[in-house]
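# Here's a sequence, model it:
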Amino acid sequence: MQSPPFVMREECPQGLCTCERDALLGNPAGDLRILRLTKMEEKKLIARIEAISSYADLKHMEERMYAQLGIALQISPGLNEVRTVRGLNIVLEEQLGLCRKTKQTIPAAIRKCLERNPEITYAILDKDGLFGLE
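Below is the predicted model:
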């Protein structure tokens, strides 16, 4: 197993998580950026996501999460009507080392942000020209 030159996230309790951290550490070509997301850093990230106030800020946060942690986030309208933010699909792409809890907390924080800032939801819905806004 390789040992990265940074503080790593603590290992999840055996059998409770699907992150496959050991497989990631055992892969010499593995992308270890996700292991930088310690529990303390995850709390900071969640607080930062909840504080997002514009669509541009959300896009910037998506880019930073990918650049720094390798987390690829997809936000799109659901197949049915979007009456609330629950109608949006907020998905983190599968990634070795990404904790099961993190896969739940990041989308939950985004939903919380969108509930407080409906104009961001409208911008997401309009990104493909749904409303014809420019």
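# going forward, measure contacts and count neighbours with C-alpha atoms only.
Noted.
# secondary structure element for K101?
Applying DSSP states H and E as the criterion places K101 in helix 100-116.
# helices and strands around that helix, which ones?
Counting contacts by 3 or more C-alpha pairs under 8 Å, 6 or more residues apart in numbering; DSSP states H and E, helix 100-116 packs against helix 39-50, strand 88-92.
# Next, the angle helix 100-116 makes with the first one.
Read that as helix 39-50. For helix 39-50 against helix 100-116, the angle by axes from the mean of the first three to the mean of the last three C-alpha atoms, to 10 degrees is 20 degrees.
# this one as well, want them side by side:
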Amino acid sequence: MRIAIASDHGGFEQKQALAAYIADELGFDVTDMGPDTDASVDYPDYAVPVAKAVSAGEADRGVLVCGTGIGMAVAADKVAGVRASSITSVPFAELFRQHNNGNVVCLSGRFVDLEVNKEIVKTFLTTEFEGGRHEARVAKIMALD
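This next block holds a predicted model:
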């Protein structure tokens, strides 16, 4: 599976650790789309390229990290074909995949511990979409694009 990852300054430290975790421990291909330092940046400048990579099929899933995960989710979800959400717990990550076929997870680098975010990412990347009754609901959402 191909994973695109990015952050802003508020999520930079965790992005670095999560990129290594996804590649080294989970064994997925990772494309780090920046930034390269923890200098202040605007989160939409990093959320949109990840979302576009997922939408275009260049990445199977996206991982974004900012201070709260909220700004990244708002920006990424503007890209057609993307279902992004700020996720702060493992059960939410599981349901996001199972019920919403989420393809971009947005994490809090300031309010959620790295170890919890690792478990959220693992769940997000390994949980399958249930389909069934959720197919029509996701189709209605995607029709809004």
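# List the TM-score for the superposed pair.
The TM-score (TM-score structural alignment, normalised by the length of the first structure) is 0.29; 71 aligned residues with a C-alpha RMSD of 5.3 Å.
# Throw the helices and strands packed on helix 100-116 of the first structure into TSV and include distance to T121 of the first structure, thanks.
TSV is the format used below for those (distance: least, C-alpha to C-alpha, whole Å):
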stretch	distance to T121 of the first structure
helix 39-50	14
strand 88-92	9
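# rewinding a little: if I take the next helix or strand along the chain from the helix holding K101 of the first structure and helix 100-116, what angle do their directions form?
Downstream of helix 100-116 of the first structure, the next assigned helix or strand under DSSP H and E is helix 118-126. Relative orientation of helix 118-126 of the first structure versus helix 100-116 (the same axes, to 10 degrees): 110 degrees.
# Packing partners of helix 118-126 of the first structure?
With contacts defined as 3+ C-alpha pairs under 8 Å, 6+ apart, helix 118-126 of the first structure has these neighbours: helix 55-69, strand 73-77.
# Now for L125 of the first structure, how many residues are close by?
17 (other C-alpha atoms under 10 Å).
# Would you check that it makes contact with Y55?
No: contact criterion C-alpha atoms under 8 Å: L125 of the first structure and Y55 do not qualify, at 11.0 Å.
# So which of the helices and strands packed on helix 118-126 of the first structure is nearest I106 of the first structure?
strand 73-77 (9.4 Å; C-alpha to C-alpha).
# helices or strands up against the closest one?
On a contact count with 3+ C-alpha pairs under 8 Å, 6+ apart, strand 73-77 of the first structure meets strand 88-92, helix 118-126.
# picking up where we left off before, a markdown table please, covering the helices and strands packed on helix 118-126 of the first structure and showing distance to L25 of the first structure and mean neighbour count.
Formatted as a markdown table, these follow (distance: least, C-alpha to C-alpha, whole Å; neighbours: other C-alpha atoms under 10 Å):
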| stretch | distance to L25 of the first structure | mean neighbour count |
| --- | --- | --- |
| helix 55-69 | 15 | 15 |
| strand 73-77 | 23 | 15 |
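# can you pull the buried residues of stretch 45-62 of the second structure?
45-55, 59-62 (16 or more other C-alpha atoms under 10 Å).
# Same question for stretch 115-125 of the second structure.
N117, K118, I120, V121, K122, T123, F124, L125.
# Going by distance to A20 of the second structure, which of these wins?
K118 (10.6 Å).
# Check the secondary structure at the closest one for me.
With DSSP: H, G, I helix; E, B strand; the rest coil as the basis, K118 of the second structure sits in helix.
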